[in-house]
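# What would the 3D arrangement of this be:
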Amino acid sequence: MSLLQPFGPNIWIVDGPIVESAGFAYPTRMAIMRLDDGALFVWSPVALTSTLRTAIDALGAVRFIVTPTCMHHVALPEWRTAYPNALLYAAPGSRDRRKDIAFDADLIDDAPTAWAGQIDQVLMRGNLIATEAVFFHRASGTALFADLLQNFPPDWFEGWRKLVARMDRMIGAEPQAPRKFRIAFSDRKAARESLARIHAWPVEKVLMAHGAPITGNGAAFLTRAFAWL
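Modelled structure (predicted):
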């Protein structure tokens, strides 16, 4: 399988190494989108190997790097070093968590001019754990979620971790919002306002950092996935 997996027009995904968080092993995934001017937009970067860098550079010049939540920060320093001329965008909370990283700009509810009209975005507000920036790649009809939707294979965890994962809705028939994130939505009115913008997108596919992608009927899937909200 190619390191860069095509996911639609001008979008590729890369599965990275496993990382540990709170004693749980998480797979990692990033996406790369090529803008109309040829510049590359990197979403949730994974560990940067020399092989991966060669493959990415063959697509175009990396100009924008975004971390969709403050929890997706592990690989940022190596990307900052490898692509010093790229603009690094911080999700809410990222600057506080990684004071050692020089971010160039902050993600807000509206896309900057550089990718407006090609990639839409909205901050999923009201959550005490993290404010996630959710994106929509128009050319491929893909919505991108970092942590708000997850789904692990039934045999991914063992022992007590498997029990906790099931209770947290990290394992199920299809991707779901983990229970801890549901509970953490202290301002559901703000969350529903953000979700309304997501539902307005003509979503065909849904890409997640921690779960198998949804490759069809994405809008209907999102309606089911967030019906609890």
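# C-alpha only now, for contacts and for neighbours.
Noted.
# Can you tell me what sits against the longest helix seen in the chain?
Identified as the longest helix of the chain according to DSSP state H is helix 188-199. The contact list for helix 188-199 (Cα atoms under 8 Å, 6 or more residues apart in numbering) reads Val122, Leu123, Met124, Arg125, Gly126, Asn127, Phe185, Ala219, Leu222, Thr223, Leu229.
# let's see this one next to it:
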Amino acid sequence: MPDSALTAVVDDEIWTLDRPVWFSGVRMRARTTVVRLDDGSLLLHTPAPPTDGLTEQLRALGPVRWLVVPNCWHHLGAPAAAAHFPDAKVVGPASALNRNKALKLHMDIHDAQFGEQVPEFEALPLQGVPFWDETVLYHRPTQTLLGADIVLCAGAKDHWTLRYAARITGFYERVRVPPDARKKIPDKAAAARSIRAMLERPAQRLIVGHADVIEEGWRDDLAQAWRLEGVKV
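Predicted coordinates for the structure are as follows:
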């Protein structure tokens, strides 16, 4: 995967970058999503460690002003990105600080002032799954939901290690809740309320960290994935 391969999802507003990461013995695609805000600045969702190629493309798009850590797992690239873009504010859950001592937050993602300062986004916390402590963002101008781990899906383009694991655990060419969280949903009623809130948004697509961008049928895919875990949405 080229280190500067930004792919446009919504012209002039949203781009994605996939990079390989190793996790639990498999090589996955991890996604950074770049959103151009109304003031022309950029928000990086799950920021990747900056490279020369990526930095050059980002500078051509606008100044980086926000770095979003969407849950307590998607933090690895944030410290390096923060050092590279010192004018950017880092936003994420406090729970991520326990996993990465190099991570510093300017603002908690659950804080209302995040929505006040970036009003084009609505924060939709995923309640009932403290294992992730994830917050999904709804980008109103493009009608896009930005998530991290709420679902995943492997396919032919993925590394053989992930394809193998996905066939065994049920997410090969199927949108599913990640297997490492399936037994870690202590409050399914709260999770159901959170997923329903996402389904109610007039979104055109769902972008997550470990799957292709999901457009047609995203509501059915998201709802079915969680119903299979006993979450009544």
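# Mind checking which of the contacts of helix 188-199 of structure 1 are in helices?
Using DSSP H, these in helices are Ala219, Leu222, Thr223.
# Could you export these as CSV, including neighbour count and distance to Lys180 of structure 1?
Formatted as CSV, those follow (neighbours: other Cα atoms under 10 Å; distance: Cα to Cα, whole Å):
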residue, neighbour count, distance to Lys180 of structure 1
Ala219, 21, 24
Leu222, 21, 18
Thr223, 14, 20
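# Could you dump those residues into CSV and include distance to Glu132 of structure 1?
Converted to CSV, those look like this (distance: Cα to Cα, whole Å):
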residue, distance to Glu132 of structure 1
Ala219, 19
Leu222, 16
Thr223, 18
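# all helices of structure 2, in order?
Under DSSP H, structure 2 gives helices at 52-61, 78-84, 112-117, 160-169, 188-200, 218-227.
# Tell me the residues of structure 1 aligned with the first one.
If I follow you right, that is helix 52-61 of structure 2. Mapping helix 52-61 of structure 2 onto structure 1 (TM-score structural alignment) gives residues 50-59.
# how far is the matching stretch from where the chain is centred?
Offset of stretch 50-59 of structure 1 from its chain centre (Cα atoms, centre = their mean, to the nearest Å): 20 Å.
# Next, the buried residues of it.
Within stretch 50-59 of structure 1, the residues that count as buried by 16 or more other Cα atoms under 10 Å are Leu52, Ile56, Leu59.
# what sits against the residue most central in space within structure 2?
Nearest residue to the geometric centre of structure 2 (Cα atoms, centre = their mean): Ala148, 2.8 Å. By Cα under 8 Å, 6+ apart, Ala148 of structure 2 lies in contact with Thr46, Pro70, Asn71, His74, Glu134, Val136, Ile207, Val208, Gly209, His210.
# can you redo the helices of structure 2 as a markdown table with distance to Arg99 of structure 2?
Formatted as a markdown table, those follow (distance: least, Cα to Cα, whole Å):
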| stretch | distance to Arg99 of structure 2 |
| --- | --- |
| helix 52-61 | 26 |
| helix 78-84 | 12 |
| helix 112-117 | 22 |
| helix 160-169 | 24 |
| helix 188-200 | 23 |
| helix 218-227 | 26 |
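# Out of the ones you listed, flag the one nearest Leu103 of structure 2.
Proximity to Leu103 of structure 2, assessed across the helices of structure 2 by Cα to Cα, is greatest for helix 78-84 (5.3 Å).
# tell me, the closest one lands on which residues of structure 1?
So helix 78-84 of structure 2 sits over residues 76-82 in structure 1, by TM-score structural alignment.
# Now do that stretch: everything it contacts.
Pro45, Ala47, Leu48, Ala86, Leu88, Ile101.
# what do you get for stretch 35-45 of structure 1?
Stretch 35-45 of structure 1 has contacts (Cα under 8 Å, 6+ apart) with 10, 29-34, 59-68, 72, 75-76, 79, 115, 118, 146, 209.
# any idea how far Gln57 of structure 2 is from the closest residue to Thr135 of structure 2 other than its chain neighbours?
Leaving aside its sequence neighbours, Thr135 of structure 2 sits nearest to Pro125 (Cα to Cα, 6 or more residues apart in numbering; 4.1 Å). Distance, Pro125 of structure 2 to Gln57 of structure 2, by Cα to Cα, to the nearest Å: 31 Å.
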